[in-house]
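K.L.:
no FASTA, just this:
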């Protein structure tokens, strides 16, 4: 039975939370008095459906059920987790918590607040132990960070359960040990924002020039190493102590205006809004969101390939989901091709004709065979032990076209298997219409990697492979099996 997440507030952040839970298989109920909430949340979820699956190397779980409640009581009834994402007004949050706790007993209630401390949120609550800060970053469905901030009144066991829930939906819960206004990340961003306002107000730089300084320079470094690790490298072989000695004195110089605030008046607002319109006004907000998402996917995939930073969170999320998605319904004896990959065609996969390039068909097929290897036990630990399956031969037939944004499904059928070989047939279909875009026939050999020669698979791996082979022996043999280039159909 699917678990239920209740989202109170359906704005950009609430919609992002809804998408994150929904696409990870949770049922989601949303409450927001705005009559436009279903449309707004729906548009956020639509963007998430295009973006989030591109970060995973596993099939996504079956999407949960989305509903919109007419009252808070209806929304939180039967919830396993509740996330509050209403406006940053403490009195409003207190009223929302009071209504939630009239029907919700012992259920974690995370708040998306950017600035309030958990002790402030808990004031006057019927059960303050269940209320805590779970502050995400936009887009919630892609960025993993959630600042988890408890207070002295929080239930430690409930906080640990909440952190586990966040990990289950692919997030990185950063447990902040001491509550403080604006937590960690927003305090840092507020300092940068304040200095940026001064630079614009004083005519030093435009909004575009400031953004270029970030995205062409230190922003790229921060995305993969953060602040202190970046500066450690800047210190050279002598490390952080040398960096501190070299740049510490500048802290006394009047470089910044961080202790001063520019007057926030209409003139400043109009100046910044006008420059922002000139910089980005030719894109709609939804277009900018899609551009942002595509760029973030590229960054995060690169980090995932290197098992580094936020990419490590993505890999861990895949590992947590691996058992559930690589064990087919009905077990290894299921008489049906196995779903082994559900990729989305990314911008980097497209050739000059606007179609998925040839190498990516092979890439998706490799994902299918790699996932199948994990299913039968030839996983990373097995490979580390010195054995693996190597692809000896592949024949690919292009049967259709895959284009940018298409969702594909890769299925694998075992045609033959013995102690040293497995012969498989992979079919790639387009989810939109079920059409076949390619088929690939492969022969793989089991190899002793140190010796560089073919050898029998480990008994437990061979047994799991044979279980699949016996089940698939009852399936029709695909017509394209045994084809070679130029052969007539």
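P.N.:
Received, thanks. Being a predicted model, the structure only gives us computed values, none of them experimental. Residues are numbered from 1 along each chain as shown.
K.L.:
contacts, neighbours, all on C-alpha from now
P.N.:
Fine.
K.L.:
show me the contacts for residue 38.
P.N.:
residue 68 (CA atoms under 8 Å, 6 or more residues apart in numbering).
K.L.:
thought residue 342 was touching residue 411?
P.N.:
No. Using CA atoms under 8 Å as the test, residue 342 is too far from residue 411 to be in contact (9.1 Å).
K.L.:
tell me which of the two has more neighbours.
P.N.:
The neighbour count for residue 342 versus residue 411, taken as other CA atoms under 10 Å, is higher for residue 342 (25 against 22).
K.L.:
against residue 297, how distant is that one?
P.N.:
Distance, residue 342 to residue 297, using CA to CA, to the nearest Å: 16 Å.
K.L.:
got another one to weigh against that:
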């Protein structure tokens, strides 16, 4: 699959990273002589952050190329994403060039945050709005507006690369999310203009309060809870009258003057000027990875999108020595020394155990039917330091599987070198009686087949149980 990226700024670079890290070939057109460097920096951030969301490996990266000719970039593309500056005359010119050279069945998306499809296509183009949010390689939301059939096809592609397509059925200026953001932005400008709060104080109000709720529940579900056991109806009855009070200035805009720009910029510099933009991006991405991984655990909000995408990723296939886990080490797995904390060696081995149990038929359905294996002993050997961003692979050897016992030996590797081994002993348990029991005939037969397959490998160095 090929994605053509037209416009390689922050948003275009994020699109390139999202496609590339999901196995697509990506061709980029941007006349900016610094485009390759800028996209390279965005990619560095994406490679550090996106794989850390998953408890498995993303596909191998596609091929990234840069071109001086727009027609060459879009030729043969399955998806073309236009991310040029928000000037309608410029978009018309670029979309006309894309239309002339792109395949007739290619999806042509525009990253526009404000223009409607009817405006984009007024001169004969066939683009849909595919409006993302920064950073595109981490945040899943894409607002789709335009031809219904094209939006359906686009949604299928976006879900396959871990994104969440939101199909907006009617054209409206600024779509949905930016209209909400604009309301908060406008009120915030008034609070600064009137001397009520600084930029830092407004940011604190968001990140210490309702921003944390919004990440998991959005607006209406948050207010439903606020209504107590009586729910949304009670909340509306209690707080509805305040909508008539003159709390906000959402219908007015503060005068956009050089003085306002200087005031906002000065306060922003005082708030965050001690960090570079790249440092702030890394901080943002590390925090987003931590938040998104927490949401993934419960399937809430964007975490559900990641969990669904992870379930669709190719899983390691059974082999003589099967690959039972792969993981890029996230920042959250490292300690004060910058190395992977010892608990996560065991966590990765535990996932390898789960994967191997699925290989022998002791999977989620088996557990739901009332049978499982319980770990009774682990022995870990730490052989090498591991840093954030490094990719680990786990292979599993079966040392025994007679009767109620299952004896596994996991080897954690970075590249070709071992970084740890985890020897695991498990006992089969009837979940109803909570006592040890024999596995089903099918699981026992699969286990015995693996024991036979691995019998000629010899006992691995470090095995001691």
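P.N.:
All right, it came through fine. What you see is a predicted model, and the numbers here were worked out from it, not measured in a lab.
K.L.:
what's the TM-score for these two chains?
P.N.:
The TM-score (TM-score structural alignment, normalised by the length of structure 2) is 0.94; 464 aligned residues with a CA RMSD of 1.9 Å.
K.L.:
can you tell me the closest non-neighbouring residue to residue 69 of structure 2?
P.N.:
residue 29 (6.9 Å; CA to CA, 6 or more residues apart in numbering).
K.L.:
which one in structure 1 is aligned with that neighbour?
P.N.:
Taking TM-score structural alignment, residue 29 of structure 2 has residue 31 as its aligned residue in structure 1.
K.L.:
got the contact list for its match?
P.N.:
6-10, 68-72, 75.
K.L.:
nearest residue to the most centrally placed residue in structure 1 other than its sequence neighbours?
P.N.:
The centroid of structure 1 falls nearest to residue 142 when counting by CA atoms, centre = their mean (4.3 Å). Closest residue in space to residue 142 of structure 1, ignoring its immediate chain neighbours: residue 52 at 6.2 Å, by CA to CA, 6+ apart.
K.L.:
any idea how far residue 143 of structure 1 is from that neighbour?
P.N.:
Counting by CA to CA, the gap from residue 52 of structure 1 to residue 143 of structure 1 is 10 Å.
K.L.:
residues in structure 1 aligned with the longest helix seen in structure 2?
P.N.:
If you go by DSSP state H, structure 2 has its longest helix at helix 277-298. With TM-score structural alignment applied, helix 277-298 of structure 2 matches the range 285-306 in structure 1.
K.L.:
give the buried residues for that stretch.
P.N.:
Going by neighbour count (16 or more other CA atoms under 10 Å), the buried part of stretch 285-306 of structure 1 is 290, 293-294, 296-301, 303-304.
K.L.:
picking that back up, which SS state does the residue nearest to the centre of structure 1 fall under?
P.N.:
Secondary structure, DSSP: H, G, I helix; E, B strand; the rest coil: residue 142 of structure 1 is coil.
K.L.:
before we move on, what about residue 422 of structure 2?
P.N.:
Put simply, residue 422 of structure 2 is strand when judged by three-state DSSP.
K.L.:
next, count neighbours for it.
P.N.:
Quick note: residue 422 of structure 2 (other CA under 10 Å) scores 23 neighbours.
K.L.:
contact partners for it?
P.N.:
Shown in contact with residue 422 of structure 2 (CA under 8 Å, 6+ apart): 346, 349, 378-381, 409-411.
K.L.:
aligned to it, what sits in structure 1?
P.N.:
Under TM-score structural alignment, residue 422 of structure 2 pairs with residue 440 in structure 1.
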